[in-house]
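1. Fold the following.
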Amino acid sequence: MSKLYAITLLFVLPVFSGEFNDCGNNKQAQLLVKLISTDKEQKRTNIRCNILLTRAAEAKAKKMAEYGLVVHNLGGSPNARLEKIGYKLPKHYGVEFNSNQVEAIAGGYSDAIDVWDAFKRSKGHRTHLLGEHELYLEQDEIGIALVKKWESPHVEYWVVYLTKGHQKNQAYSGNFDNIPNKTLFILEQPKP
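-> Got it, this is the predicted structure:
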């Protein structure tokens, strides 16, 4: 009976590997990891947790809450931010001020289900988080954070890092003119 259970479990969670605790800084962030990883439209075959990405997401979410802003380029580009903390990105991602192939952010969504619905309705976020572009499809490491600050304008600040770690002799075989950049895609909960 236990062999059947183990085989069934492998078929239920084919996209995700790792401990959810390493993927998210709290229960809601961990739930968002699960929603992204197990979505029926997810194109990736494997997503791994990376605690460094989770810590980077938490630091970025805290900074957005401190300033009351939901913005990608707070303290530099998302790509440059990851490089600065020691996460080595593929060379073709770039580190210029507007370079963002790794980060999804949102403000004002109180739970993982609401923010996931909003991300899926945004073409840029959906393409990134579900791996609907060849560049994003190769991304296989994730870290997510949710920070709440009641006295700030948005209260809830979400940061998702989903990227590909650097590998020796790594090359991009796609069209360099067609590399997506998500700098302008920001989600804020509409005000009532």
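
2. can we go C-alpha only for contacts and neighbour counts from here?
-> OK.

3. How much space separates Asn50 from Phe97?
-> Distance, Asn50 to Phe97, using Cα to Cα, to the nearest Å: 24 Å.

4. cool, and Lys91?
-> 15 Å.

5. Next, the second sequence, to be compared with the first:
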Amino acid sequence: MTASLLVLAMGLGNCQLTPEELELAKALISDKHHIQKPLNCDQDLTWIARARAAMVAQRGKLSHMITSSLGVNDFVRLAGYPLPDNFPSKTVNNLEVLAGGMENGRDAWNALTQSVGHANLLLREDPSYQEFDRFGVGHFYKWFSPYVDYWVIIYATRKAPSPQPHKKTSD
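-> This is a model prediction of the structure:
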């Protein structure tokens, strides 16, 4: 087995993905940025990503809002994933990227990584994202909708977050 196939097999674990989701997961895992900081597919995050893709498709717009008082951070916290204290609650998103209109997972990955804001999370460039070691991918197809194909990637970890350094205060 070649090294790239081994990395791919290890990263997918036992996630049960649709063919569309598998294409997106392969693009994510095989990206050169994840070789040094590997990610593993998480079935629970995949279910969350699928649900989010369906929610977004039903609304017909790309939005990280779940309800007027619930954002992605809280949605993932409620599912049992600990988040760093500096990740706000309520309607905030530090974990999810959305795309719409791309017909396949490879095109969705390429488009998302070309966006500076999305690439920062996807490639875990910000120190706040370094601890993420799990991901979920979701795809939803809705013919009579603005984007038809909807793509979601969510990152998280099951480990307790490292304490954030406290700022020194003067006495």
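
6. Got a TM-score for the pair?
-> Overlay of the two chains. TM-score (TM-score structural alignment, normalised by the length of the second structure): 0.83; 165 aligned residues with a Cα RMSD of 2.5 Å.

7. Have a look at Asn50 and Phe97 of the first structure and say which one is more surrounded.
-> Neighbours were counted for Asn50 of the first structure and for Phe97 using other Cα atoms under 10 Å; Asn50 has more, 24 against 16.

8. which one in the second structure is aligned with the more buried one?
-> Under the alignment (TM-score structural alignment), Asn50 of the first structure maps onto Asp42 of the second structure.

9. Kindly provide the distance from its match to Val116 of the second structure.
-> 25 Å.

10. One more: Leu122 of the second structure?
-> For Leu122 of the second structure, the distance to Val116 of the second structure - Cα to Cα - is 10 Å.

11. Please tell me which residues of the first structure stretch 132-139 of the second structure aligns onto.
-> Mapping stretch 132-139 of the second structure onto the first structure (TM-score structural alignment) gives residues 139-146.

12. contacting residues around that stretch?
-> The contact list for stretch 139-146 of the first structure (Cα atoms under 8 Å, 6 or more residues apart in numbering) reads 22-26, 28-30, 32-33, 44, 46-58, 61, 131, 156-165.

13. Leu162 of the first structure contacts Ile105, correct?
-> No: counting by Cα atoms under 8 Å, Leu162 of the first structure stays clear of Ile105, with 11.3 Å between them.

14. Just the ones in helices from the contacts of stretch 139-146 of the first structure, please.
-> Among the contacts of stretch 139-146 of the first structure, the members falling in helices are 22-23, 28-30, 32-33, 51-58, 61 (criterion: DSSP state H).

15. What's the ChimeraX line that selects buried ones from those residues?
-> A single ChimeraX command selects the buried members of these (16 or more other Cα atoms under 10 Å):
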select :22,23,28,29,30,32,33,51,52,53,54,55,56,57,58,61
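
16. quick one: contacts for Ala160 of the second structure?
-> 82-83.

17. Now with 7 Å, please.
-> Contact analysis of Ala160 of the second structure by Cα atoms under 7 Å, 6 or more residues apart in numbering lists Pro82.

18. The counterpart of His64 of the second structure in the first structure and Met64 of the first structure: what is the separation?
-> Taking TM-score structural alignment, the alignment pairs His64 of the second structure with His72 from the first structure. Note on His72 of the first structure: its distance to Met64 of the first structure, by Cα to Cα, is 9 Å.

19. tally of neighbours for Asn86 of the second structure?
-> Counted with other Cα under 10 Å, residues neighbouring Asn86 of the second structure total 9.

20. Same check on Ser30 of the second structure?
-> With other Cα under 10 Å as criterion, Ser30 of the second structure counts 17.

21. Per the alignment, name the residue of the first structure opposite it.
-> With TM-score structural alignment defining the correspondence, Ser30 of the second structure maps onto Thr38 in the first structure.

22. residues touching its match, list them.
-> Listed by Cα under 7 Å, 6+ apart, the contact set of Thr38 of the first structure reads 13, 15.

23. And Arg126 of the first structure, by the same measure?
-> Taking Cα under 7 Å, 6+ apart, one finds 119-120 in contact with Arg126 of the first structure.

24. Would you mind finding the match for it in the second structure?
-> In the second structure, Arg126 of the first structure lands on Ala119 (TM-score structural alignment).
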